[in-house]
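Visitor: Dropping the sequence and predicted coords here.
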Amino acid sequence: MQAKHYATNVSVDRPDIQAFVGSLMEHGSSKGVFVNTSSFSTQAMVSVCHLSQRVILLGGITLADLIPAKRGFARTDMYHHADEGVDCLKIT
C-alpha cells in the first residue's frame, strides 16, 4: 500500500504508478493499493489496466466515500478537474 497527500491541483501520474509497481515486484507481491487525496491522471488509470499485478487506485472522491459521515466527515469542498473531466474532493 502506498498513500500520497498531494495538493488538489496535482494528480498522481503514470511514473508514480510505475514506481509503485516496481516496488511491488521487488517484494514479490501481486497486489497493491495506491491511495491519493487528490486524483489520478488518465495515463495512470489506463496503465493499471495493462498490468499483471492487481493495483487498486483510490482517489479523493472514492476515499471520501469510504469515510463514514457519522464521524463528521462530508463532501463539502468539491471542484471540477478539467484535465480529467472528473469531480474531485479537496480534503483538508
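Guide: Alright, I've got the coordinates.

Visitor: can we go C-alpha only for contacts and neighbour counts from here?
Guide: Will do.

Visitor: Can you mark which positions in the host helix or strand of Val21 are buried?
Guide: For Val21, the element it lies in under DSSP states H and E is helix 14-26. By 16 or more other Cα atoms under 10 Å, the buried positions in helix 14-26 come out as 14, 17, 20-21, 24.

Visitor: Tell me which other helices or strands it touches.
Guide: Judged by 3 or more Cα pairs under 8 Å, 6 or more residues apart in numbering; DSSP states H and E, helix 14-26 is in contact with strand 31-36, helix 42-49.

Visitor: Against that first model, consider the following:
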Amino acid sequence: MMLLRLLFLVIFSIFNESLAHHLPLITACVHNDIWVECKPVCPKICSDYLYKNRCSPKKCQPGCACPNGWLRRNNDLGYCIPQHKCNRWIIN
C-alpha cells in the first residue's frame, strides 16, 4: 500500500510539472487595474505619490497596475482612483 501511494505521488508530481507549462497565465484585473508586463514592485499610492525615492523604478514584474494618471487609493493593494481625487485620502 505504501508503494502504491509513493508511485501515485511520483506520477502526480511529473504530470503536474509538465502541465504547469501549458496553462495560460491569468491576466484578469479588477478595480480599474490594467494588465502590464512591467508594473513597479511598489506602486505609487495617494498618500505618498509626491515622494520620488519611495522605490527603485527599475524593478518591475508582470501584473495588474493602475493606468496612467491613476494611483492606489490607500495602500499597495488598494483600488485605483484618478490622481486628482487623491486629496481625499492623503494621510497627514
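Guide: Yep, that arrived. The structure presented is a predicted model; accordingly, all values stated were derived computationally and were not measured.

Visitor: overall similarity of the pair, as a TM-score.
Guide: Once superposed, chain against chain, the TM-score is 0.21 (TM-score structural alignment, normalised by the length of structure 1); 40 aligned residues with a Cα RMSD of 4.8 Å.

Visitor: Just want the angle from the helix holding Val21 of structure 1 to strand 31-36.
Guide: Orientation note: helix 14-26 of structure 1 sits at an angle of 150 degrees relative to strand 31-36 (axes from the mean of the first three to the mean of the last three Cα atoms, to 10 degrees).

Visitor: how close does the residue lying closest to Asp87 of structure 1 once chain neighbours are set aside get to Val33 of structure 1?
Guide: Of all residues beyond its chain neighbours, the one nearest Asp87 of structure 1 is His80 (4.4 Å), with distances taken as Cα to Cα, 6 or more residues apart in numbering. Taking Cα to Cα, to the nearest Å as the measure, His80 of structure 1 falls 24 Å from Val33 of structure 1.

Visitor: Which one's more surrounded, the two?
Guide: Val33 (14 against 11; other Cα atoms under 10 Å).

Visitor: gap between that one and Leu57 of structure 1?
Guide: 6 Å.

Visitor: Give me the common contacts of the two.
Guide: Counting by Cα atoms under 8 Å, 6 or more residues apart in numbering, Val33 of structure 1 and Leu57 have no contacts in common.

Visitor: Out of the helices and strands packed on helix 14-26 of structure 1, which one sits most buried?
Guide: strand 31-36 (a mean of 18; mean count of other Cα atoms under 10 Å).

Visitor: what's it packed up against?
Guide: Using 3+ Cα pairs under 8 Å, 6+ apart: strand 31-36 of structure 1 touches strand 2-4, helix 14-26, strand 54-58, helix 60-66.

Visitor: run the last query once more with 7 Å
Guide: For strand 31-36 of structure 1, the packing partners by 3 or more Cα pairs under 7 Å, 6 or more residues apart in numbering; DSSP states H and E come out as strand 2-4, strand 54-58.

Visitor: Make JSON lines out of those strands and add distance to Ala64 of structure 1 and mean neighbour count.
Guide: JSON lines is the format used below for these (distance: least, Cα to Cα, whole Å; neighbours: other Cα atoms under 10 Å):
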{"stretch": "strand 2-4", "distance to Ala64 of structure 1": "14", "mean neighbour count": "12"}
{"stretch": "strand 54-58", "distance to Ala64 of structure 1": "10", "mean neighbour count": "18"}
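
Visitor: Thank you kindly, that will do.
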